[in-house]
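In: this one's sequence-less:
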């Protein structure tokens, strides 16, 4: 049995805390896609840590953690992250497994990412420059190096061959930065990686399922960044939706049970791309300030706006969401009026569907307004103790989406999660 936790917006929904909350109920936490551009923020012993590649169950002693084949892995980031985790007294070697089919991010992938983004000028897509896109391009182009290749004596030869190919591309971009330091770090990190349990990920996870173990698949980024169904071309390079669990871990569709979708009580986006409900005014600035909306990985200020019901309903549909976790609901405590986008007006016509190419059309959000609750909810423990105005806001979203908000996060703490089952 596999349950899934994934983001329903443009990432940054607060999935790290939610996975951490549910982790004790599972035997295995598995990352199924994405790379070090994902930042899942956790608070351990009241200290903040951001995980980029290690699954969020690493702090639970009895929980196994698998980096699946759908992930692109940066050895340098992994090494640095393991050292941070060790600082909390965790033996990461004990419960961390890596699929041999996961692709590696090379120093030249990072250089290609930077060169490509610089060449786009005004049409930048907001890449985090971590090498994720080029690594996935090599994967689909059947050129990439995988974790399992580390165990092959011809690895260095394979690496040099791919590096030379990348260098030709970098020359075409007129990119001539010295990568020797990056390479030194990379090969040190490869040696570090050899200590891990490198496994046949698909056999490993299916064996656990056959033993009756409970598996939680942890998604990175958000559904609206999916390479097929997101706001293309302003998307990531992997399938961030629940279908990506099957290809990113090697599990069959019928093994998936619950799909738990995570959404903020409002909406944010980092980088370029369409954002119909964006507020480029004092209200948007207030959301950013109160919500501390700055990227966990990049530190970039996030664009902020009211919740987009059209996009959220679309994400629930394509993921088969069975329950929703609403995060950062306490941020809305400060506002006297709230809004929800319930439809788009595109070229004068009202629609409830996501347009094919959102950046080519003018979208006017159609709003439903709600009175704010102007009450501090951070200490509330039970749903029926929430302000009535807040419950009205939640109930409207439940009805609009046809999926229930089953949990409400009212602060960063592990215990600040209200059940609404």
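Out: Ah, there it is. Since this is a predicted model, take the numbers as computed values, not measurements. Numbers count the residues shown, from 1 in each chain.
In: From now on I want contacts and neighbour counts done on CA atoms only, so please keep to that.
Out: Fine.
In: In terms of secondary structure, what does the helix or strand residue 116 falls within contact?
Out: Assignment of secondary structure by DSSP states H and E places residue 116 within helix 107-119. Using 3 or more C-alpha pairs under 8 Å, 6 or more residues apart in numbering; DSSP states H and E, the elements in contact with helix 107-119 are helix 132-140, helix 155-172, helix 180-193.
In: Run through who's touching the first one.
Out: Counting by C-alpha atoms under 8 Å, 6 or more residues apart in numbering, the neighbours of helix 132-140 from elsewhere in the structure are 34-37, 72, 103-106, 109-110, 112-113, 144, 236-238.
In: in that helix, what counts as buried?
Out: 132, 133, 134, 135, 136, 138, 139 (16 or more other C-alpha atoms under 10 Å).
In: could you dump those residues to CSV with distance to residue 97?
Out: Below are the buried residues of helix 132-140 laid out as CSV (distance: C-alpha to C-alpha, whole Å):
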residue, distance to residue 97
132, 21
133, 24
134, 24
135, 21
136, 21
138, 23
139, 21
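In: chain center to stretch 360-369: distance?
Out: Distance of stretch 360-369 from the chain centroid (C-alpha atoms, centre = their mean, to the nearest Å) equals 26 Å.
In: which of the residues in it are buried?
Out: 363, 364, 365, 366, 367.
In: quick one, what contacts the third one?
Out: Meaning residue 365. The neighbours of residue 365, taking C-alpha under 8 Å, 6+ apart as the test, are 276, 277, 341, 342, 343, 344, 345.
In: Repeat the analysis, applying 6 Å as the threshold.
Out: 341, 344 (C-alpha atoms under 6 Å, 6 or more residues apart in numbering).
In: likewise the one 3 residues further on?
Out: Contacts here follow C-alpha under 6 Å, 6+ apart; on that basis residue 368 touches 339, 340.
In: try 10 Å this time
Out: Shown in contact with residue 368 (C-alpha atoms under 10 Å, 6 or more residues apart in numbering): 338, 339, 340, 341, 342, 343, 396.
In: give me the element it is part of.
Out: Assessed by DSSP H and E, residue 368 sits inside strand 363-371.
In: Could you identify the helix or strand that succeeds that strand?
Out: Per DSSP H and E, the helix or strand that comes after strand 363-371 is helix 388-401.
In: Doesn't residue 280 belong to a helix?
Out: No. If the criterion is DSSP: H, G, I helix; E, B strand; the rest coil, then residue 280 is coil and not within a helix.
In: Presented hereafter is structure B, for comparison with structure A:
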């Protein structure tokens, strides 16, 4: 039995969904432990594209059980839309295949309205780059002890009282601060009555279910969203998400004790990307950046926004190893670098005569530092058809070895293309 956590090492969009899909075949349970529908996992299976925002991508395997943990926040309309889409593609989602934590919080219509209104009110240069999906306001209500949970849908009297209190406050802010029309109580209540009928059969105690699975020696795979530098505590604050994205939150976000985690796999894109605002020391504004963006298909799975592209940031990678206790690295999109004669890796930052081996916590400094690069030889061969590490071009193997040296973590998985089969599994974390 093993419990394995998958985390992003950069600013998200590293290809976690594909690696989760690969490792799901060895797992019995797949657990999403944080975030909301501001994240997107894109998978290509037998030429078909699947995009998941809330449901763990393990749902593509009919013999696995998927769990949405208490650390996730749920927009019922999005979740039910995903369930419907999967059913239309011949993959029925039943309570036997999916459990939603009764302790997970609900994204309400006023959350997304407040999110969009507050972002619009910020001056240019002060904007966070939020997706506008209500993630931040929902977490604010959760921490403020006024959130509405999935379990509240089982008692519509409790739900009604909470909704009335919260909507009164939200409407005050919308009308008085943001000059936006108020939301209608009856409309929201009727809408959520319908959601309750559909979601209540899926609601349960995820923590208890996982503890029983552990006692049966089942394999459990924990799936995170976003990336380490978007962590609310350890990322480039305030240009971060509203939850803890690092591996430690797999325990808090699903109700599993920390001593029951056996391995942490960090997903590291072979170059670096970022969506939205915030510091990005290795960002490229030249032809190379455009090439990476185009060849890598760098568009956000949730927003469709272009991703900013740059060289691999070894400082960010080292931060991720330290913060997540990463035991193995999955290097993705290595194929995108094919054709580059030279490849750069940032080893440290510098500013005003001082060097930095970690991302500065001061956001102005983080936005001002300059990367100090080392340069390695690239390779010209396309590698999408490669199925063993030994068949990779020598320069590609050298690049992987350099990443291992910098991070002090062994590469256990190499992705050479978007399809499920275009992956080299060098070491299986479920096989101790």
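Out: Structure's in. What do you need? For clarity, every value in this text was computed on a predicted model and none was experimentally measured.
In: so what number do they get for TM-score?
Out: Put the two chains on top of each other and the TM-score (TM-score structural alignment, normalised by the length of the first structure) is 0.97; 421 aligned residues with a C-alpha RMSD of 1.6 Å.
In: What span of the second structure is the strand holding residue 368 of the first structure aligned with?
Out: The aligned range for strand 363-371 of the first structure in the second structure is 369-377, by TM-score structural alignment.
In: all strands of the stretch 151-300 of the first structure, in order?
Out: 197-199, 215-218, 256-264, 267-269 (DSSP state E, counting those that start in this stretch).
In: longest strand of the second structure?
Out: Scanning the second structure for the strand with the most residues, using DSSP state E, yields strand 342-351.
In: what helix or strand does residue 7 of the second structure sit in?
Out: Counting by DSSP H and E, residue 7 of the second structure is part of strand 3-8.
In: Now the element after that strand, going C-ward?
Out: helix 16-24.
In: how much does that next one stray from the first structure?
Out: Aligned to the first structure and superposed, helix 16-24 of the second structure gives a mean residue distance of 0.7 Å (mean C-alpha distance after the TM-score superposition for the first structure).
In: from the chain's centre, how far out does that helix sit?
Out: The answer for helix 16-24 of the second structure is 12 Å, by C-alpha atoms, centre = their mean.
In: Can you check which part of the first structure the helix or strand just after that helix sits on?
Out: Using DSSP H and E, the helix or strand that follows helix 16-24 of the second structure towards the C-terminus is strand 29-32. The alignment of strand 29-32 of the second structure onto the first structure (TM-score structural alignment) covers residues 28-31.
In: Mind listing what's buried along that stretch?
Out: 28, 29, 30, 31.
In: before we move on, the earlier item: looking at the second structure now, which of the contacts of residue 368 of the first structure still hold up?
Out: Retained in the second structure (both residues aligned by TM-score structural alignment, their matches' C-alpha atoms under 10 Å) from the contacts of residue 368 of the first structure: 338, 339, 340, 341, 342, 343.
In: Aligned counterpart of the first one in the second structure, please.
Out: I take that to be residue 338 of the first structure. Residue 338 of the first structure maps onto residue 343 in the second structure, by TM-score structural alignment.
In: Quick one: residues contacting that match.
Out: 271, 311, 312, 337, 373, 374, 375, 376, 377, 378, 379, 399.
In: Could you measure from the residue of the second structure positioned farthest from its centre over to residue 365 of the second structure?
Out: What lies farthest from the middle of the second structure is residue 353; by C-alpha atoms, centre = their mean that is 35.2 Å. Counting by C-alpha to C-alpha, to the nearest Å, the gap from residue 353 of the second structure to residue 365 of the second structure is 13 Å.
In: do residue 188 of the second structure as well
Out: Here residue 188 of the second structure is placed at a distance of 44 Å from residue 365 of the second structure (C-alpha to C-alpha).
In: follow-up on the earlier one: superposed on the second structure, where does the match of strand 29-32 of the second structure end up, distance-wise?
Out: Relative to the second structure, stretch 28-31 of the first structure is 0.5 Å off (mean C-alpha distance after the TM-score superposition for the first structure).
In: Just give me how far that stretch sits from the chain centre.
Out: Distance, centroid of stretch 28-31 of the first structure to centroid of chain: 14 Å (C-alpha atoms, centre = their mean).
In: for the nearest residue to residue 293 of the second structure once chain neighbours are set aside, what are its contacts?
Out: Of all residues not flanking residue 293 of the second structure in the chain, residue 309 sits nearest, at 6.2 Å (C-alpha to C-alpha, 6 or more residues apart in numbering). Going by C-alpha under 10 Å, 6+ apart, residue 309 of the second structure touches 271-275, 280, 282-286, 288-294, 296, 298.
In: cool, and residue 234 of the second structure?
Out: 228, 240, 244, 245, 246, 319, 320, 323, 359, 361.
In: what about the fourth one, how many residues close to it?
Out: I take that to be residue 245 of the second structure. 31 (other C-alpha atoms under 10 Å).
In: hang on, the earlier thing: ok, which of the helices and strands packed on helix 107-119 of the first structure comes nearest residue 85 of the first structure?
Out: If you check each of these against residue 85 of the first structure by C-alpha to C-alpha, helix 180-193 wins as the nearest, at 14.7 Å.
In: tilt between the closest one and helix 107-119?
Out: On the basis of axes from the mean of the first three to the mean of the last three C-alpha atoms, to 10 degrees, helix 180-193 of the first structure is oriented at 140 degrees to helix 107-119.
In: helices or strands next to helix 180-193 of the first structure in the packing?
Out: Using 3 or more C-alpha pairs under 10 Å, 6 or more residues apart in numbering; DSSP states H and E, the elements in contact with helix 180-193 of the first structure are helix 75-86, helix 107-119.
In: and of these, who's closest to residue 323 of the first structure?
Out: The closest of these to residue 323 of the first structure is helix 75-86. By C-alpha to C-alpha, the value is 30.5 Å.
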